[in-house]
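K.L.:
Below are the sequence and a predicted model for it; my questions follow.
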Amino acid sequence: MSEHARPSRSTYHKGPVTLRGSQVPESTFDERLLAPTSGSEDWLHADPWRVLRIQSEFVEGFGALAELGPAVSVFGSARVRPGDPEYALAEEVATELVRAGFAVITGGGPGIMEAANKGAHEAGGVSVGLGIELPFEQGLNSYVDLGVNFRYFFARKTMFVKYATGFIVLPGGFGTMDELFEAVTLVQTGKVRQFPIVLVGRSFWSGLIDWLDSALRERGLIGPRDLDLFYVTDDAVDAVRHVTTAANGLAAKEAAMHEAATDGVD
């Protein structure tokens, strides 16, 4: 058996395909896409065809989520377990989002993602999971009502932003930080507007915020008000209230723009 094989994995999800046993691949689509070329010219033929597969992921994602309605993406660690305070907090956040009229979007995995999907599902809302092909991926959790599996991170990350009114971010690791800073960068650069980002858990986030303030803001590496691009709270109701206020403000602004554009038109 190859030293790179993964015999411990009994089930592997590759987009919409499920593989088991000897069919489990030794690398992911992202891994093969980003791998350096070996000097062979095979990439000249393989990579252009990958574009069609990437295109299909965008088409599938757009088609599945186009009629979702107002939604908020919730992020956090896959390693949090039921019974942990963060798990219960994520459930509460999702429940409050459903009560406020939002669908809940997560990465579809375990931990905080599962908790948020559970909270949305049990509150009678729409629970969305956007899965990703990973060597250790466990598939979508059982609380996902609408699930889409992706091969490529960048296609999946587009869906998190495109179909969300905002982000609520709970404690997490590298993946959570990746989503957080991508969202902050999109807002900072004006690629998305009126997009609230809420960090839940002051004790967890305070060290990062202090570092951003001293190492970046004080040195002029970010703008003087860039730390205002996200809102920090310990309370689920407060987190959802912040997102709701921003969504209502955007709706009012769009209504005013539409009225101005149609003013005087028969």
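P.N.:
Looks like it arrived, so ask away.
K.L.:
CA only for contacts and neighbour counts going forward, please
P.N.:
Fine.
K.L.:
Please name the spatially closest residue to the most centrally placed residue in the chain (chain neighbours excluded).
P.N.:
Taking C-alpha atoms, centre = their mean, the centroid of the chain lies closest to F160, which sits 4.4 Å from it. Of all residues not flanking F160 in the chain, S73 sits nearest, at 6.2 Å (C-alpha to C-alpha, 6 or more residues apart in numbering).
K.L.:
Contacts only, for that neighbour.
P.N.:
With contact taken as C-alpha atoms under 8 Å, 6 or more residues apart in numbering, S73 is in contact with 104-106, 160-161, 164-168.
K.L.:
Show only the entries of those residues found in helices.
P.N.:
Among those, the members falling in helices (DSSP state H) are 160-161.
K.L.:
Go ahead and confirm the residue nearest to the centre of the chain touches G108.
P.N.:
No: F160 is not in contact with G108 according to C-alpha atoms under 8 Å; the separation is 11.6 Å.
K.L.:
quick revisit: I'd like the contacts of S73 as CSV, with distance to K14 appended.
P.N.:
Shown next, in CSV, are those (distance: C-alpha to C-alpha, whole Å):
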residue, distance to K14
V104, 23
I105, 20
T106, 18
F160, 19
V161, 23
A164, 25
T165, 28
G166, 28
F167, 27
I168, 28
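K.L.:
Of all pairs in the contacts of S73, which one spans the longest distance?
P.N.:
T106 and T165 (13.3 Å; C-alpha to C-alpha).
K.L.:
How many residues are close by the closest residue to L216 other than its chain neighbours?
P.N.:
Sequence neighbours aside, I222 is the residue nearest to L216 in space, at 5.7 Å (criterion: C-alpha to C-alpha, 6+ apart). As a burial measure, I222 scores 15 neighbours (other C-alpha atoms under 10 Å).
K.L.:
Sticking with I222, tell me its helix or strand.
P.N.:
For I222, there is no enclosing helix or strand under DSSP states H and E.
K.L.:
So S27: helix, strand or coil?
P.N.:
Following DSSP: H, G, I helix; E, B strand; the rest coil, the label given to S27 is coil.
K.L.:
Pull up the gap between the closest residue to it other than its chain neighbours and S10, please.
P.N.:
Counting by C-alpha to C-alpha, 6+ apart, the nearest residue to S27 once its immediate chain neighbours are dropped is P135, at 7.4 Å. The spacing between P135 and S10, counted by C-alpha to C-alpha, to the nearest Å, is 11 Å.
K.L.:
what do you get for G61?
P.N.:
For G61, the distance to S10 - C-alpha to C-alpha - is 27 Å.
K.L.:
quick one, which of these two is more surrounded?
P.N.:
G61 (21 against 13).
K.L.:
So that one sits against K157, correct?
P.N.:
No: proximity of G61 to K157 does not meet the contact threshold set by C-alpha under 8 Å, at 10.6 Å.
K.L.:
Just to check, W205 is in contact with L199?
P.N.:
Yes: with contact defined as C-alpha under 8 Å, W205 and L199 form a contacting pair (7.3 Å).
K.L.:
One more to weigh against that first structure:
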Amino acid sequence: MSDKTTDHDRYMRGPVLVRHGGRQESTTDQRLLDTQNSTDWLHEDPWRVLRIQSEFVNGFGALAEMPPAVTVFGSARQGEDTGYYALGRELGERLAAADYAVITGGGPGLMEAGNRGATEGGGMSVGLGIELPHEERLNPYIDLGLNFRYFFVRKTMFLKYSQAFVCLPGGFGTLDELFEALCLVQTGKITNYPIVLLGTSFWSGLVDWIRERLLAEGMISPEDLDLVMVTDSPEEAVEHIRAAHRGMAREADERAARDAADDARA
């Protein structure tokens, strides 16, 4: 019997990869957020703040010189033999051809598809992983990878270093990321970057519900529907992103020209 250790024996502890020790019973987020049954947390939580700070510092340092990037969200559970995987792979290739880096959650499935397409297209492929009991490794198509202990730190990195967001079909994690981006754009907390839903048959029910319930009952404004584009075409998705960025660049130039004219008159 060989004692050689396989990839399946490797586990991530935040940014650290270990070969022994087995799966964790809980995650760092869970230990931070669970109700405390004693006052020991008074002595432990201040040190957690330093760990959180270090994750921000490491993330900012690693990603500070990123080129313009698009984050691709999607399910970890869709394999290479699915149509969604092929869609994500083509999307990654087209984003790379348009000179965008591709950022994903670094996991398997449709995240891997986006990273793989970017790598095959000659672009920069980035993975921002998270400590989870059931996902231990970053996928093999990543040029720059970080693994985070805390979800909220990781989410900040997606939002800070992306100029657009594309959601492939996915589950609760993808929905969480989609609605966080939507909320922050709607409220002006981040720039009005394009958000694309790729896969009309998958997303149409959600879009109909948003229109028929949220809009119809006055929960959102009519213009909020324009925050999302839905398409089946990776080509159309990338062109939508490029057009939005060209428009932003024109607005920035016009604003700078107006400011210069105001300064000259003053």
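P.N.:
Nice, I can see it. Predicted, not measured: the structure shown is a model, and the values here were computed from it.
K.L.:
one step back: translate the residue nearest to L216 of structure 1 into the numbering of structure 2.
P.N.:
Taking TM-score structural alignment, I222 of structure 1 has I220 as its aligned residue in structure 2.
K.L.:
now do G109 of structure 1
P.N.:
By TM-score structural alignment, G109 of structure 1 lines up with G107.
K.L.:
Report the secondary structure state of that match.
P.N.:
Looking at G107 of structure 2 with three-state DSSP, the answer is coil.
K.L.:
can you count the residues close to it?
P.N.:
G107 of structure 2 has 25 neighbours, counted by other C-alpha under 10 Å.
K.L.:
Where does H13 of structure 1 fall, secondary structure wise?
P.N.:
Going by DSSP H and E, H13 of structure 1 is part of strand 11-14.
K.L.:
compared with structure 2, how much does that strand deviate?
P.N.:
Superposed on structure 2, strand 11-14 of structure 1 shows a mean distance of 1.4 Å to its aligned residues (mean C-alpha distance after the TM-score superposition for structure 1).
K.L.:
go on, stretch 177-185 of structure 1?
P.N.:
For stretch 177-185 of structure 1, the mean deviation from structure 2 after alignment is 0.3 Å (mean C-alpha distance after the TM-score superposition for structure 1).
K.L.:
Where in structure 2 does that stretch align, residue-wise?
P.N.:
So stretch 177-185 of structure 1 sits over residues 175-183 in structure 2, by TM-score structural alignment.
K.L.:
neighbouring contacts of that stretch?
P.N.:
Taking C-alpha under 8 Å, 6+ apart as the rule, stretch 175-183 of structure 2 contacts 73, 155, 159, 165, 167, 195, 227.
K.L.:
In ChimeraX, select just the buried ones from those residues.
P.N.:
Selection of buried members from those for ChimeraX, criterion 16 or more other C-alpha atoms under 10 Å:
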select :73,155,159,165,167,195
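K.L.:
where along structure 1 do the strands fall?
P.N.:
Using DSSP state E, the strands of structure 1 run over 11-14, 17-20, 71-75, 103-106, 127-132, 146-150, 166-169, 197-200, 231-233.
K.L.:
would you turn these into CSV with distance to R50 of structure 1?
P.N.:
CSV is the format used below for the strands of structure 1 (distance: least, C-alpha to C-alpha, whole Å):
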stretch, distance to R50 of structure 1
strand 11-14, 14
strand 17-20, 17
strand 71-75, 28
strand 103-106, 26
strand 127-132, 17
strand 146-150, 14
strand 166-169, 30
strand 197-200, 33
strand 231-233, 39
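K.L.:
For the ones you listed, state which one has the densest average packing.
P.N.:
strand 103-106 (a mean of 28; mean count of other C-alpha atoms under 10 Å).
K.L.:
now stretch 63-73 of structure 1, how far from the centre of its chain.
P.N.:
Stretch 63-73 of structure 1 sits 13 Å away from the centroid of its parent chain (C-alpha atoms, centre = their mean, to the nearest Å).
K.L.:
mind listing the helices for the stretch 1-150 of structure 2?
P.N.:
For the stretch 1-150 of structure 2, applying DSSP state H, counting those that start in this stretch gives helices covering 28-33, 41-63, 83-97, 110-120.
K.L.:
Pick the most buried one from those.
P.N.:
helix 110-120 comes out most buried of these by mean count of other C-alpha under 10 Å, with a mean of 29.
K.L.:
Okay, angle between that helix and strand 125-130 too, please.
P.N.:
Interaxial angle of helix 110-120 of structure 2 relative to strand 125-130 (axes from the mean of the first three to the mean of the last three C-alpha atoms, to 10 degrees): 160 degrees.
K.L.:
count of residues packed around V228 of structure 2?
P.N.:
Using other C-alpha under 10 Å, V228 of structure 2 has 17 other residues around it.
K.L.:
Contacts only, for it.
P.N.:
194-197.
K.L.:
Could you do P171 of structure 1 as well?
P.N.:
Per C-alpha under 8 Å, 6+ apart, neighbours of P171 of structure 1: 76-77, 86, 200-201, 204-205.
K.L.:
Kindly recompute the last result at 10 Å.
P.N.:
75-78, 80, 86, 90, 112, 177, 199-205 (C-alpha atoms under 10 Å, 6 or more residues apart in numbering).
K.L.:
A69 of structure 2 too?
P.N.:
95-96, 99-103, 124-126, 158, 161-165.
K.L.:
and if we set it to 8 Å?
P.N.:
Neighbours of A69 of structure 2 in contact, by C-alpha under 8 Å, 6+ apart: 100-103, 161-164.
K.L.:
which of those residues does structure 1 keep?
P.N.:
Contacts from these that recur in structure 1, judged by both residues aligned by TM-score structural alignment, their matches' C-alpha atoms under 8 Å, are 100-103, 161-164.
K.L.:
Relative to T27 of structure 2, which of those is nearest.
P.N.:
I103 (23.3 Å).
K.L.:
L87 of structure 2 versus the closest one, what's the distance?
P.N.:
For I103 of structure 2, the distance to L87 of structure 2 - C-alpha to C-alpha - is 16 Å.
K.L.:
cool, and G14 of structure 2?
P.N.:
In this structure, G14 of structure 2 and L87 of structure 2 are 30 Å apart, going by C-alpha to C-alpha.
K.L.:
With S204 of structure 2 instead?
P.N.:
Taken as C-alpha to C-alpha, the span from S204 of structure 2 to L87 of structure 2 is 17 Å.
K.L.:
repeat for S162 of structure 2
P.N.:
For S162 of structure 2, the distance to L87 of structure 2 equals 20 Å [C-alpha to C-alpha].
K.L.:
related to what we said a few turns ago, put together JSON lines for the contacts of stretch 175-183 of structure 2, with distance to D259 of structure 2 on each row.
P.N.:
JSON lines is the format used below for the contacts of stretch 175-183 of structure 2 (distance: C-alpha to C-alpha, whole Å):
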{"residue": "F73", "distance to D259 of structure 2": "38"}
{"residue": "K155", "distance to D259 of structure 2": "34"}
{"residue": "L159", "distance to D259 of structure 2": "28"}
{"residue": "F165", "distance to D259 of structure 2": "31"}
{"residue": "C167", "distance to D259 of structure 2": "37"}
{"residue": "I195", "distance to D259 of structure 2": "30"}
{"residue": "L227", "distance to D259 of structure 2": "28"}
